[in-house]
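J.: Got a predicted structure here, sequence first:
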Amino acid sequence: MKFMRFGDRYGSKVPCLVEADGTLRDLSPLVADIGPATLGGALQDALSDSDIAHLKVINPDGRRVAPPMSEPRNIWCVGLNFSDHAAEAGLPVPKEPILFNKAAGTFCGPNDPLLYSPEMTKLDWEVELGIVISKPALRITKETAMDHVAGFVVVNDVSERAWQMEREGQWVKGKSFPNFCPVGPMLVTPDEVDVGNLSMWLDVDGERMQDGSTSTMIFDVPTIVSYMSEFTQLEAGDLICTGTPPGVGAGMNPQRWLTPGKVVTLGIERLGEQRQEVTPL
C-alpha cells in the first residue's frame, strides 16, 4: 500500500490511500491520522474491513503535501552506510553502523523550503532511504526485523557541514536546524517494493549531483533495525535515515554548497520525488 497526507504544517492533515492509478482516497472516515497509533496494523485492518471505492476521492491541486506520517518522536540516522560514499569521503568502511540523531523539529514536508540561516556557510544535501517503524523493537533479530517496519520514505538528510565538522561536539549540531529533514511524499509498505535495489538521485538547479542505488548500502534494512534495537527501544513512528550515495557537496573538488534561491530535487525509485527551494530566514 501507499499513503500520503495533505494539509498545513500546523493544522490537521488528511490521510490518503494512493491507489495503483494514482487516485487518492480520503482515509479520514477510517483513521484519524497516519502515525504511531495506526502504523502497527490498525491502518491496514481498517482498510481490509472497508469498501475503498466508497471513500472520497481527493484532488491534490493546491494542497500542501505533508509528510506521509505524523512527526516522529525520534529521528535516527546511519552515517557512511554506502560503500561508494565512504570512498568519496576518504574514510574506511564502518565495521558497525554509525548512529546519530536529528532533532524531531527538522521533520517537514517533501516540498517545504530549506531554511537558510545567516550563520550557515556549508549547506549540503543527502538523498536517503527512510525506514518508518511500526511497533516497538527491543533486542530483536534480523530475521524478525521486518515485522517492525511500517514502510519506506524518501528523505533529504540536510546538513550544515561547518556546524557538523568544524564546531565542537557531535554531528547532531549540523543536522538539526528546522526543515533539515524533508520526508515523503509517500509512505510505501514493504510488500510494495524491494528496497535492496532502488535507484536514487538528487539534482541542484537541474544538475545531477547524486546518482546511486540502495544496492551499495553496507548495512541493509533488517541489519540496521536489529542492530539499533540492541542499544535502544525503537518506537512506533520512529524514522531511521539509512545513509546516502556519493555526490554530496562536501565530497566534491572543489566543494559545492547550497545558497538561497537554489532548488533541490530528489527521488527514489517507486517512492516518489521531492522539491525544495533554499529560502533565507
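T.: That came through, no problem.

J.: C-alpha from now on. contacts and neighbour counts both.
T.: Noted.

J.: buried sites along stretch 135-146?
T.: 135, 136, 137, 138, 139, 140, 141, 142, 145, 146 (16 or more other C-alpha atoms under 10 Å).

J.: Next up, a structure to set beside the first:
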Amino acid sequence: MKLGSLKEGGRDGSLVVVSRDLSRAVPATGIAATLQRALEDWGNAAPRLNALYASLNAGDADGVFDLDFNALAAPLPRAYEFVDGSAYLPHVERVRRARGAEVPESFYTDPLMYQATSAGFLGPRDPVRVVSEDYGIDLEAEIVVVTDDVPMAVTPEQAAGHIQLVGLVNDVSLRNLIPAELAKGFGFLQSKPRSALSPVFVTPDELGDAWRGNKLHLPLVTHINGEWFGAPEAGVDMQFDFAQLVAHAAKTRLLSAGAIVGSGTIANEDTAKGASCFAEKRTVETLETGKPVTPFMSFGDLVRIEMLDRDGNSIFGAIEQRIERQAPPA
C-alpha cells in the first residue's frame, strides 16, 4: 500500500491512503490520525489500512479525492529518529581517492552512519531555503526505510522483519560547511539542514520483485533544471543492505516506531549512470581532469528525484524542489 500525509491537522499531518497510480487518496484518520500513530500500532493498523487501500484501488472507497502533491507534507513530517548511512562504497572510495586518502578496511565490514536531523522534514514540493550559495548547496538522492519498534541488538535477519515502509529522501547537504565541521571530530550539524521526503511511502510488498535481499533494485533518477543528472542502480554496489543498516543502528539502543534509516547517496562503479549528488559528480571530474568543473546549486535551481517501476510508473511520486534564498530573521 501507499501512505502519505496532508498538510493539515497539526505538525504531524493527517494520514491518507493513496492509490497505486498516485492520482487519488482517501482519509485514513478513522484508523490512525497520523502515520506515526499507525506505526506505533502497526500490527493492528496495517491490515485496516491495507483493506482501505484495496477498496480505494477497486473504486468503492468513500471520501475519495483527487491527490494534489502540493497539499502533501512529508509522509512523516517529523520523526523520532533519522539515521543515515553511506552504504554505497564506490562513492566513498572515489571521494577518498580524489583527495589521496585510503579507504580504511573497517569501511567494508562496518557501516558508516550518523544521526541526522529529524525534527522536521520538508514536503515533496516545499522549497529548499538556504541563507547563502556560498554554503555549497547540494542534493543527495537516497532511499530510506521506516521501521516499527526495533529491539536493541537485533540481528540483520531479525531487523528485516521490522522494515515496514520504503521511500525516498533528498538529504540536503551544505558541502562547503562540512570540512570545518568534520575537522572538529564531532560530526555534522550546520552542514545538514532539513531533508525532504517523497510524496508517499510504500510497503515492501508494493515493490514486487524489485525488493529483494533487503535492497531496492531499480534506478533512482535525478534531474536538475529538467536535464538528466543521473540514474544509478540502487540495488547495485550497495555494500550493506537495509537489514544490516537497521541492525547497525540498533546495536546499543532500541529504535522507536517511525525510525527512518537512510542508504546514503546512491552511486555505482559505472560512472556513466550519472550521480545522485554534486559532490559525486565533482569528484568524478576531479579524477578525470584534475579539478571539479560543475558548481554546486544556485538559487532558482530545480531538483527532481523519482523512481519508476519496470513499466515506467512513478512508485513514490517525485520530490520536486526549487532552491530559494532564506532571508535572515528580522
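T.: Thanks, I have the structure now. Keep in mind the model is a prediction, meaning the values are calculated, not measured.

J.: Give me the TM-score for this pair.
T.: The TM-score (TM-score structural alignment, normalised by the length of structure 1) is 0.89; 278 aligned residues with a C-alpha RMSD of 2.4 Å.

J.: Switch the buried residues of stretch 135-146 of structure 1 over to TSV; also include secondary structure and distance to residue 219 of structure 1.
T.: Listed next are those as TSV, based on DSSP: H, G, I helix; E, B strand; the rest coil; distance: C-alpha to C-alpha, whole Å:
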residue	secondary structure	distance to residue 219 of structure 1
135	coil	21
136	coil	21
137	strand	18
138	coil	18
139	coil	17
140	coil	16
141	coil	14
142	helix	11
145	helix	13
146	helix	14
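
J.: Next, format these as JSON lines and append distance to residue 40 of structure 1.
T.: Formatted as JSON lines, the buried residues of stretch 135-146 of structure 1 follow (distance: C-alpha to C-alpha, whole Å):
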{"residue": "135", "distance to residue 40 of structure 1": "5"}
{"residue": "136", "distance to residue 40 of structure 1": "9"}
{"residue": "137", "distance to residue 40 of structure 1": "12"}
{"residue": "138", "distance to residue 40 of structure 1": "15"}
{"residue": "139", "distance to residue 40 of structure 1": "18"}
{"residue": "140", "distance to residue 40 of structure 1": "16"}
{"residue": "141", "distance to residue 40 of structure 1": "18"}
{"residue": "142", "distance to residue 40 of structure 1": "18"}
{"residue": "145", "distance to residue 40 of structure 1": "13"}
{"residue": "146", "distance to residue 40 of structure 1": "12"}
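
J.: what range in structure 1 matches stretch 246-254 of structure 2?
T.: Aligned by TM-score structural alignment, stretch 246-254 of structure 2 falls on residues 225-233 of structure 1.

J.: got a list of contacts for that stretch?
T.: Stretch 225-233 of structure 1 has contacts (C-alpha atoms under 8 Å, 6 or more residues apart in numbering) with 97, 136, 137, 138, 139, 140, 141, 142, 145, 234.

J.: From the residues you listed, pick the one nearest residue 38 of structure 1.
T.: residue 136 (12.9 Å; C-alpha to C-alpha).

J.: Under the alignment, what does the closest one map to in structure 2?
T.: With TM-score structural alignment as the criterion, residue 136 of structure 1 matches residue 150.

J.: hang on, isn't its match packed against residue 163?
T.: No: counting by C-alpha atoms under 8 Å, residue 150 of structure 2 sits too far from residue 163 to count as a contact (9.1 Å).

J.: which one among the buried residues of stretch 135-146 of structure 1 gets closest to residue 218 of structure 1?
T.: residue 142 (14.8 Å).

J.: Might one say that that closest one is in contact with residue 223?
T.: Yes: counting by C-alpha under 8 Å, residue 142 of structure 1 touches residue 223, with 5.6 Å between them.

J.: now the helices: where do they sit in structure 1?
T.: 36-39, 42-48, 83-89, 161, 221-229 (DSSP state H).

J.: Now the fourth one on structure 2. Mean distance?
T.: In other words, helix 161 of structure 1. Following the fit onto structure 2, the mean deviation recorded for helix 161 of structure 1 is 1.0 Å by mean C-alpha distance after the TM-score superposition for structure 1.
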